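Asks: requesting a structural model of the entry that follows:
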Amino acid sequence: MDPRSIDDLARRLASSVPEGLSAVRRDLEANFKAVLQSGLSKLDLVTRQEFDVQAGVLRRTREKLEALEARLAAVEKPKS
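Replies: The predicted structure is shown next:
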């Protein structure tokens, strides 16, 4: 995930703190950022590029499987 997105999300969370607590907003923003980074680092995520590559591999594999299934069906078809 883009670090700027984490910064932006932490900033938006901190800005939702009531006005009376504005003195702690900066600390909260830093804490929100740390919690978000920690939580996201525990997730098993891939980049969009990696996902697209794997989606392409899967698509080609399915196409080959369908072609092989069609060939097998033609071979197994009883001759009349």
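
Asks: use CA for all of it now, contacts and neighbours both
Replies: OK.

Asks: name the helix or strand for the residue most central in space within the chain, please.
Replies: Against the mean C-alpha coordinate of the chain, by C-alpha atoms, centre = their mean, the closest residue is Leu45 at 5.3 Å. Using DSSP states H and E, Leu45 maps to neither a helix nor a strand.

Asks: again with Leu58
Replies: Assigned by DSSP H and E, Leu58 belongs to helix 48-76.

Asks: and for comparison, fold this next one:
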Amino acid sequence: MINQAFIEGLAEQLGQMVSGQAGGTQAQVRQILQSAFSRLDLVTREEFDAQKAVLQRTREKVDALEAQLAVLEASHSSDS
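Replies: Below is the predicted model of the structure:
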């Protein structure tokens, strides 16, 4: 789902920003970020790229079928 290293890096950066507070800040920030990200409908780049590839192949198939249909319709109308 969400890359843990990304969350930890973000939490560390935010923790450094508020470094004047107690040592538990990084853990609290990580928990807040995980909670916020879990409420979002996010996908990884890999999932996105995979779905994009599937969509591209589907688009190519639809285009080919539309071309075949146009040929069939043209031949059918010329037979009539």
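
Asks: for the two chains, what TM-score is obtained?
Replies: With the length set by TM-score structural alignment, normalised by the length of structure 1, the two chains reach a TM-score of 0.73; 76 aligned residues with a C-alpha RMSD of 2.2 Å.

Asks: need the counterpart of Gln68 of structure 2 in structure 1.
Replies: Aligned counterpart of Gln68 of structure 2 in structure 1: Arg71 (TM-score structural alignment).

Asks: its match: neighbour count?
Replies: 12 (other C-alpha atoms under 10 Å).

Asks: would you mind measuring from it to Lys79 of structure 1?
Replies: Between Arg71 of structure 1 and Lys79 of structure 1 the distance is 15 Å, computed by C-alpha to C-alpha, to the nearest Å.

Asks: same deal with Leu43 of structure 1?
Replies: 55 Å.

Asks: repeat that for Arg59 of structure 1.
Replies: According to C-alpha to C-alpha, Arg59 of structure 1 and Lys79 of structure 1 sit 33 Å apart.

Asks: ok, Ala23 of structure 1 next?
Replies: Separation of Ala23 of structure 1 from Lys79 of structure 1 (C-alpha to C-alpha) stands at 85 Å.

Asks: one more: Glu63 of structure 1?
Replies: Taking C-alpha to C-alpha as the measure, Glu63 of structure 1 falls 27 Å from Lys79 of structure 1.

Asks: out of these two, which sits in the busier spot?
Replies: More crowded of Glu63 of structure 1 and Lys79, by other C-alpha under 10 Å: Glu63, with 12 against 6.

Asks: corresponding residue for Thr11 of structure 2 in structure 1?
Replies: Not quite, residue 11 of structure 2 is Ala, not Thr. Match for Ala11 of structure 2 (TM-score structural alignment): Ala10.

Asks: next, count neighbours for its match.
Replies: Neighbourhood size, Ala10 of structure 1 [other C-alpha under 10 Å]: 21.

Asks: my read is that it contacts Val35, right?
Replies: No. In this structure Ala10 of structure 1 lies outside contact range of Val35 using C-alpha atoms under 8 Å: 9.2 Å.
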